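[1] Output the structure for:
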Amino acid sequence: MKNKLRVISALLCAVLIFADIGSFSASALSFVPTAVDADGERRDIKLYSECVYMVNMDSGDVIVDINGEKEVPPASLTKLMTAVVLLDELGGDESTLKNRMMSAGTEAFDELYDTGAATADIQPNESVSAYDLLAALLIPSACEAANIIAINVGGNVPAFVDMMNEKSAELGLKHTHFSNAHGLFTQQNFSTAKDISTICRYALNKYPVFRELVGSPSFTMAPTDYHPRGTYIVSTDYMINEFTDYYYTNWPGIKTGTTEAAGRCFASYATFDGMTYMAVTMGAPMEKLPEDIKKGEEDPDSMYADDVVYYNFIDHINLYEWAFDTLVQKDFINEFSEVRDVKVGYGKKARLCKPQTRLRIQPYVACEYPHR
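    Model prediction:
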């Protein structure tokens, strides 16, 4: 009975906090992102992605969940699991990764010809360190790097894909299945925004080298016989590049993914004022929307004037601006404070519950709108 009352009391406190927010739902910590418009009206923020999943990385609370468990093609977000399997097998020690050399013949390249796949210009039989392959995989999203890793770590691509799916099961990913190491093809290759978030948190928490590389706007791979001056590679994540319209100062980055079938996908995290959020979006439009063509004509200096508009980046900027500007995390009940005396009656085990029993309310962490 005490345990039941403890839960009920915590839930009642939560309802009081969220009652005036206007977006209270079955998941008390899942919000509809809103902003105040020019007329002073609070309206939903426009999000372009089909699937949106955002969490508070400090508390684990789900902040936004829109189709978060819908199975969709992950495009190059697949490479996040490729990186995880590589790191699990070799460890995250930078020196070990730099001393382990890998190469592959045409079997790593044949399926990529004439597909428009992203590459780091690695050549058949070129010997490259595991560290540089990981950088090529995560920074410019090189597909040949994914296959070279798969062949060297798994023995062949199918065996490596089995390792990817075994890791998915280990992480408890119920809506994810991989059929290749790069995400270029969609046959039996699917995941969800929620599952991708789990993969990202695992890699970020366990491997500092992963965190370092996904936050690198550019990188120079070590010299090889094929590239005696090394290979300069640039991140597909424009939000960590200060020379783009999408640059965001609180942004450590993670990974993009784009195919016609998947749309524009993106996994990221951002930190500001001691708070960290992660967002995964999937299925943003590939083509510029008609209304944005007009915006570009009206403002030639805006991002909408470019031939390509990256709606995945726009979604993440809007999500983080909203979260950092609107949500405040507070402990509003002390774990050890005695809140009040509660009379307990008519319990099935009333003999165990004395009248005037003092209850200790468990701590509850919530996000609320600050007084503005």
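[2] rest of the way, CA atoms for contacts and neighbours
    OK.
[3] Tell me which residues touch Gln329, please.
    365-368 (C-alpha atoms under 8 Å, 6 or more residues apart in numbering).
[4] And the buried ones among these, selectable in PyMOL?
    Applying 16 or more other C-alpha atoms under 10 Å to these, the buried members can be selected in PyMOL as follows:
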select buried, resi 366+367+368
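[5] Of the contacts of Gln329, which is the nearest to Met221?
    Cys367 (43.0 Å; C-alpha to C-alpha).
[6] Nearest residue to the closest one in space, please, no chain neighbours.
    Nearest residue to Cys367, sequence neighbours excluded (C-alpha to C-alpha, 6 or more residues apart in numbering): Gln329, at 4.8 Å.
[7] Tell me the helix or strand right after whatever helix or strand Asn147 lives in.
    Using DSSP states H and E, Asn147 sits in helix 143-154. As assigned by DSSP H and E, the chain's next helix or strand after helix 143-154 is helix 157-170.
[8] which parts of that following helix are buried?
    Judged by neighbour count using 16+ other C-alpha under 10 Å, the buried positions of helix 157-170 are 157, 160-165, 167-168.
[9] For the comparison step, fold the sequence that follows:
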Amino acid sequence: MRKIFIFLLTFILFISLISHNTKAKSSPPKVSADGVVLMDATTGDILYSKNKDSKYPPASTTKIMTALLALENCKLDDVVTVGKKPPFADGSKICILKDEKLTVKDLLYGLLLQSANDCAEALAEHISGSTEEFAKLMNKRAAELGCKNTNFVNPHGLYDDNHRTSALDLALILKELTKYPEYKEISTTSMYYIEPTAKSKEKRPLWNKNKLIQKNSKYYYEGCEGGKTGYTIQSKHSYVAIASRNGQRLIAILLHDSERTYWSDVRKLFDYGFDNFTLESFYLEGDSLGDYTLNENTKIPLLCAENFYYVKGNTSTEVPQFKINNKDLNKESFKRGDNILTAAVTYNNEAIGTLKIASGVNYSPKSFLMPLGNNYDDKFLNILKISGYVVSVLLAIVFILRIRKKIRDRKRRKNRKENTLYMYNSKTRSK
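    The predicted structure follows:
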């Protein structure tokens, strides 16, 4: 009896432990930052958020926008001549000097690895002429990316009452920045040296402050592709990071953290995202989407114009659905590969995006040829070849007939000539 009781107790504890672990995996972790977003970098889907639209001072996480604009407007080997203001920037810096010549690449390493405010100002002046004009460019680009709660007044994030952004807006900016492979290369470099210049005879060592990419750190996170810290007394602690696993890439944003737990919190956010969600392909570029009927005699084969991905919860059994937005194409002309339609995509009864649809054939209202089968180009070429053969045969027949006609005409002329000569001779003899 005692053995049975021990067995049952052990079994109950085991089941409870499994249940606890399952619940822990499916529940978002608790994080101390006031503004939080966990986003899929491919689709932009929000996997978890807290106060995602609230405005906070972002401190040095501002520098991801400065880095984005530098990569969009400069080449890495462009040479920057440092102005008189950047060397006097407050806060963190690498002590660049007036009239010193540095490459954009060097300044980006200083910006992202050492969070150097002097590098931020040097890049801003190089791109826009002044930090004030650069702030206007920052806000313009932020609006283009869909940021609705952002106002930048400087390129580095030193505290200003009017310098604000939200966790969602920073995620949108980082999502765009991750499209540049140069960002990943810079942000995952543990140590970088700026070579001596005419103004500085010593190498400048730059050590990456992002603990998630340092393999000797207890916070090291495999798959981390970059991150940026930020801190001022008023802004508190902030941190943004990106990580990938099994083809899926996640963005984590933590703003206004008074407890400074962002190193461990971001790891928990990434684990939650990767453990509970996967990136799935709905349709890939070139996939067949069926036919679109123009009229009783005309059907247009449809192709997916670009890859479409969606984020699937690991416990979900649903699949996306799409509905084509009808459009009258009868009077339009288009070529194979031209985008002609769109479709609304829903998943779990929620809209998740728009599918772009291309034509699988050439079409014009006056003439339309739709090859059969999946390989439309090959079919079309085969038809052209067959048509060529038919035309060649017809031309050959016409040519032969013309030759035969010429031969017959020549014989007729010869016979007429012979008959004329015979009649002439006959008349001559009779005389």
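[10] quick one: TM-score?
    Remark: TM-score between the superposed chains equals 0.68 [TM-score structural alignment, normalised by the length of structure 1]; 280 aligned residues with a C-alpha RMSD of 3.0 Å.
[11] and whichever residue in structure 2 pairs up with Ile254 of structure 1, how many neighbours?
    Ile254 of structure 1 maps onto Gly227 in structure 2 when the alignment is built from TM-score structural alignment. Look at Gly227 of structure 2: counted by other C-alpha atoms under 10 Å, it has 27 neighbours.
[12] Chain neighbours aside, what residue packs nearest to Gly227 of structure 2?
    Counting by C-alpha to C-alpha, 6+ apart, the nearest residue to Gly227 of structure 2 once its immediate chain neighbours are dropped is Ala241, at 3.9 Å.
[13] Checking my notes, the one you found in a strand, right?
    Yes - counting by DSSP: H, G, I helix; E, B strand; the rest coil, Ala241 of structure 2 is located in a strand.
[14] which residues does it contact?
    224-228, 251-253, 266.
[15] how about it, what's its partner in structure 1?
    Match for Ala241 of structure 2 (TM-score structural alignment): Ser268.
[16] What's the local residue count around Ser258 of structure 2?
    Neighbour count of Ser258 of structure 2, defined by other C-alpha under 10 Å: 15.
[17] What residue in structure 1 is paired with it?
    Here Ser258 of structure 2 is matched to Pro285 in structure 1, going by TM-score structural alignment.
[18] Roughly how far does that match sit from Ala10 of structure 1?
    41 Å (C-alpha to C-alpha, to the nearest Å).
[19] Then Glu94 of structure 1?
    Counting by C-alpha to C-alpha - Glu94 of structure 1 and Ala10 of structure 1 are separated by 46 Å.
[20] higher neighbour count, the two?
    Ala10 (15 against 12).
[21] check which helix or strand covers the more buried one.
    Per DSSP H and E, Ala10 of structure 1 falls inside helix 2-18.
[22] from the chain's centre, how far out does whichever helix or strand comes after that helix sit?
    Counting by DSSP H and E, the element after helix 2-18 of structure 1 in chain order, helix or strand, is strand 34-36. When C-alpha coordinates are averaged (C-alpha atoms, centre = their mean, to the nearest Å), strand 34-36 of structure 1 and its chain have centres 23 Å apart.
[23] Isn't Tyr183 of structure 2 up against Leu174?
    No - Tyr183 of structure 2 is not in contact with Leu174 according to C-alpha atoms under 8 Å; the separation is 10.1 Å.
[24] Looking at these two, which one has more neighbours?
    Using other C-alpha under 10 Å, the more surrounded residue of Tyr183 of structure 2 and Leu174 is Leu174, with 24 against 20.
[25] Aligned against structure 1, show me the partner of the more buried one.
    That one, Leu174 of structure 2, aligns with Cys200 by TM-score structural alignment.
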